[in-house]
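J.: Take this sequence and fold it.
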Amino acid sequence: MSFRNDFVWGQATSAYQIEGAAFQDGKGWDIWDVFCKEEGKVFEGHSGDVACDHYHRFREDVALMKKMGVQGYRFSINWSRVFPNGTGTVNEKGLKFYHELVDELCAANIEPYITLYHWELPYELYKKGGWMNREIVEWFSDYAAFIAKEFSDKVTHFFTVNEPQCFIGLGYMTGVHAPGLKVPVRDTFLMAHHVLMAHGMAVKKMRQTAKRDILIGIAPTGSMSYPDTERPEDIEAARMHLMQVNPDLQNWTWNVTWWSDPIFRGEYPEDGLRLYKDYLPTMTPEDMKLISQPIDFYGQNIYNGNRIRMGKDGKPEVVKRYDGFPKTALGWPVTPECLYWGPYFLYERYQSPIYITENGLSCHDTVSSDGKVHDQNRIDFLEGYLKQLKHASEDGVDIRGYFHWSLMDNFEWHSGYADRFGMIYVDYRTQERIIKDSGYWYEKVIRENGEFL
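T.: Next up is the predicted model:
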């Protein structure tokens, strides 16, 4: 046994992180355009104004993907590039760019996977209240329906929103991401409810406007939980830990069930309703019916997790990491077990086909004297993680594909260009691209469908 025969090996990016051309060809401002102009918000004043200049170099980038044997490419559409005001008039030049990108991918035999919202909220909609305004359910779903109608003749797979845990939690609670606010906790629950309603309405309208049957999912994230040992009590502790809501109200968005239970089960988790009851907006049965529109697959962005054991009190407890525990250049723990147990527990609860929509690491990559980029630590990391994913697949978890984050080094949000996640090295001074050793290793993984892992 191994990965399924039709397993999709992919790469992932997002619009603001790679496209550049932030103010060209009629594109409207989005909240990241504004945020990056604020002094002290982004590392060393970096911005995505130019980024990887993918807007002008996408053909070169698709050729590099083809060279690596990539089968699927997950990218986002910048809402404000297509609708400069978020609604109303279409920017034809912006729309043309995405059509040309999709055509280029199809010509290279690379399946396009479109993400509709990877945090690029049009600034004009932000000024109208953004996610606080219930009208965003219509704004977003109308945009989603338009994209489905435009691209469904060429694109089969769509993701509605990416990592709501991040764009609500980091954008409106800690303020480290755009729009850089710290709002009352009550407001974040209202925004989260609107996000889920917008997702549901988008699913409904996209199916109505698509030119053929399409497949729709969502791509949340979260720290996974894995057992300290394979004793039944530790496995149960890890399951409990992953599926409980976060009791820390200042970081409540970081959990699985508040975002996924409403979609797959039609209700918010009971422990969350109890714990968060003083902060919740009105949530009607009609809302829940809308949110739980049937979807076709479940995307998960998984980077790391916590080792969990059952405590003497019958409650899960986090096992302290040993001194010198391995970590990435960004300081994230290296925990390959999370790519077995995360999908295992998620599939067990939601019974939905799963795509790993992001996984990877930041490395201190440099160009060596031979002109190449030798990122053995990335290869070692991915080999460990993919072995665990293969194990999960062999144990019956319905895993349909894996999208590495990221195709190329890019603008890493508030970290600017300080962190490198790509399999392609980007020299931001010249925009030169160099496939790293990991990119050539990944080509072998793809060619052999992970058999040697």
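J.: from here on, contacts and neighbour counts on C-alpha atoms
T.: Will do.
J.: and residue 261, how many neighbours?
T.: Residues lying near residue 261 (other Cα atoms under 10 Å) number 18.
J.: now do residue 39
T.: 10.
J.: Contact partners for residue 16?
T.: When contacts are counted by Cα atoms under 8 Å, 6 or more residues apart in numbering, residue 16 touches 32, 48, 51, 78, 120, 411.
J.: hmm, I was thinking of residue 198
T.: Residue 198 sits next to 136, 137, 138, 140, 141, 291 when contact means Cα under 8 Å, 6+ apart.
J.: One more, so I can put them side by side:
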Amino acid sequence: MARLDFPKDFVWGTATASYQIEGAYQEDGRGLSIWDTFSHTPGKVVNNDNGDVACDSYHRYEEDVALLKNLGVKAYRFSIAWPRIFPQGTGEVNEKGLDYYRRVVDALIAAGIEPCVTLYHWDLPQALQDKGGWANRDTIDAFVKYAEVVFKAFDGKIKQWITFNETWCVSFLSNYIGAHAPGNTDLQLAVDVAHNCMVAHGQAVKKFRELGVKGQIGTTHNLYWYEPYSTKPEDVAAAHRNRAYYNEWFMDPTFKGTYPPFMVDWFREKGVEVKIQPGDLETMSQPIDFIGINFYSGGFGRYKKGEGLFDCEEVQVGFDRTFMDWNVYPDGLYKVLSWVKEEYGDIPIYITENGACYEDELTADKRVHDVLRAEYYKKHFIQCHRVIESGVPLKGYFAWSLLDNFEWAEGYKKRFGIVYTNYETLERHPKDSYYFIQKVIADGGLDV
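T.: Down below sits the predicted model:
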């Protein structure tokens, strides 16, 4: 049996998002978000579920902080709901919204847990969507103003900031595939949204620096690892396009101030142009202190004319699958993190999300024996250790998610939590995966 020890300063954490856990959607002056609108539109979410109550973390955050403390994490990643701070997206600040997050942050600090805050985890104020949302560049200015208010309110207390969570989801999943709010299906719109979000990220980083906020700032991209099924040039090219759709399209502007030319050409063939204004590329590539990476899956692709957006067909090669029907590909995590270092240099990396959805059953003694999820975490922790040993500057890992919660378009059917949420009583019950992670943190590593 081999022993894998993690660095003493490695940051273990877990993560959530505001709309998925808070509930209290009409309390204390909160405005409506695009997810309120989307989830209340019949047919958009499984079982027509919504986030009106979710895990009720708005009222139960102290219970959640106690779970975090017992888990032993050094940090907790959560997001601030823009509509709680600016109910209309702009205008008057809602102090009650800021007060809620002050209570959360103070409770975390008192428990010895560092708050890591995401400014935008998808709950755009509906009032801004009514004016074009992220396709309207005025939303960039509104975001920077919102960020400025939050930076000032928490300067010195929050030391790790993330501007955006998964810009691919904000843009392509939500505005081209249409699976998430606001539910559009327009490729040009999706490319416009992606670009404007990355400009907004850069502008927020500039504001952070101008204000002299103490701490670090970065962004989070969801990366996938697609490999060619064979060495045929057409398979290699097809798999690369599919991978770049998630990876290079967002990482290149963040670090190089450019878009990958082969992807620009591909989109142009589809009649889609990237609308770059003077100064945009410089803004998008503002130096950041770290990169957050959300990793869930990957796969193998080969060329097939007309298959999807990139003439790429995914080929199943025997992966285990989660309840989301996603490939379990731990080695893909090692490969994608190694690629980040090779392609973009020694930027500090945090895995800001990684986890798995499985069908969970609460036993009579209030336990959940989620063997597959615990095994999933173990396999990915091994790859984290490998990558650290290989010289990649991986600084921390945030498990997704602390709680079972509103899983976006999947509603409450799909559970990612290491803590089971009883949606009828709102009681929380730690799963076996929770205790597995607790032991890894306490021991500083694991035996394999």
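J.: Can you calculate the TM-score here?
T.: Scored by TM-score structural alignment, normalised by the length of the second structure, the superposition of the two chains gives a TM-score of 0.92; 435 aligned residues with a Cα RMSD of 2.4 Å.
J.: circling back to that earlier point, out of the contacts of residue 16 of the first structure, which comes closest to residue 358 of the first structure?
T.: Set against residue 358 of the first structure, the nearest of these by Cα to Cα is residue 411 (15.8 Å).
J.: Let's see if you can find the most crowded of the contacts of residue 198 of the first structure.
T.: residue 291 (29 neighbours).
J.: Which stretch of the second structure lines up against stretch 12-24 of the first structure?
T.: Aligned using TM-score structural alignment, stretch 12-24 of the first structure spans residues 15-27 in the second structure.
J.: What residues sit buried inside the matching stretch?
T.: 15, 16, 17, 18, 19, 20, 21, 22, 23, 24, 25 (16 or more other Cα atoms under 10 Å).
J.: what does stretch 68-78 of the second structure give?
T.: 68, 69, 71, 72, 73, 74, 75, 76, 77, 78.
J.: What lines up with the second one in the first structure?
T.: In other words, residue 69 of the second structure. By TM-score structural alignment, residue 69 of the second structure lines up with residue 66.
J.: Name the nearest residue to that match, sequence neighbours excluded.
T.: Nearest residue to residue 66 of the first structure, sequence neighbours excluded (Cα to Cα, 6 or more residues apart in numbering): residue 108, at 6.3 Å.
J.: and the one you found, how many neighbours does it have?
T.: Residue 108 of the first structure, neighbours per other Cα under 10 Å, totals 17.
J.: residue contacts, the equivalent of it over in the second structure?
T.: Under the alignment by TM-score structural alignment, residue 108 of the first structure pairs with residue 111 in the second structure. For residue 111 of the second structure, the contacting residues are 65, 66, 69, by Cα under 8 Å, 6+ apart.
J.: before we move on, back to that, okay, how far is it across the match of stretch 12-24 of the first structure, tip to tip?
T.: 23 Å (Cα to Cα, to the nearest Å).
J.: Just the strands from the stretch 251-400 of the first structure, written as ranges.
T.: Listed in chain order, the strands of the stretch 251-400 of the first structure (DSSP state E, counting those that start in this stretch) span 297-301, 305-310, 316-318, 354-358, 399-405.
J.: what's the mean deviation for the longest one versus the second structure?
T.: If I follow you right, that is strand 399-405 of the first structure. On superposition with the second structure, the mean distance recorded for strand 399-405 of the first structure (mean Cα distance after the TM-score superposition for the first structure) is 0.5 Å.
J.: In the second structure, what range does that strand match?
T.: The aligned range for strand 399-405 of the first structure is 394-400, by TM-score structural alignment.
J.: Could you do the first one as well?
T.: The aligned range for strand 297-301 of the first structure in the second structure is 290-294, by TM-score structural alignment.
J.: Average offset of the matching stretch relative to the first structure?
T.: Mean deviation for stretch 290-294 of the second structure: 0.7 Å (mean Cα distance after the TM-score superposition for the first structure).
J.: roughly how far is that stretch from the heart of the chain?
T.: 9 Å (Cα atoms, centre = their mean, to the nearest Å).
J.: List the buried residues of it.
T.: 290, 291, 292, 293, 294.
J.: again with stretch 210-220 of the second structure
T.: Using 16+ other Cα under 10 Å as the test for burial, stretch 210-220 of the second structure gives 213, 214, 216, 217, 218, 219, 220.
J.: Among those residues, which one sits closest to residue 444 of the second structure?
T.: For those, the nearest to residue 444 of the second structure is residue 216 (24.7 Å; Cα to Cα).
J.: Verify the stated contact: that closest one with residue 157.
T.: No - judged on Cα atoms under 8 Å, residue 216 of the second structure makes no contact with residue 157 at a distance of 11.9 Å.
J.: Superposed on the first structure, what's the mean shift for the helix or strand encompassing residue 62 of the second structure?
T.: Assessed by DSSP states H and E, residue 62 of the second structure sits inside helix 57-71. On superposition with the first structure, the mean distance recorded for helix 57-71 of the second structure (mean Cα distance after the TM-score superposition for the first structure) is 0.4 Å.
J.: Show me what that helix packs onto, helices and strands only.
T.: Applying 3 or more Cα pairs under 8 Å, 6 or more residues apart in numbering; DSSP states H and E, we find helix 57-71 of the second structure packed against helix 95-110, helix 432-443.
J.: want to throw those into a markdown table with mean neighbour count?
T.: Shown next, in a markdown table, are those (neighbours: other Cα atoms under 10 Å):
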| stretch | mean neighbour count |
| --- | --- |
| helix 95-110 | 17 |
| helix 432-443 | 18 |
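J.: would CSV of the ones you listed with distance to residue 188 of the second structure be doable?
T.: Below are these laid out as CSV (distance: least, Cα to Cα, whole Å):
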stretch, distance to residue 188 of the second structure
helix 95-110, 35
helix 432-443, 42
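J.: so which of those gets nearest residue 331 of the second structure?
T.: The closest of those to residue 331 of the second structure is helix 432-443. By Cα to Cα, the value is 19.7 Å.
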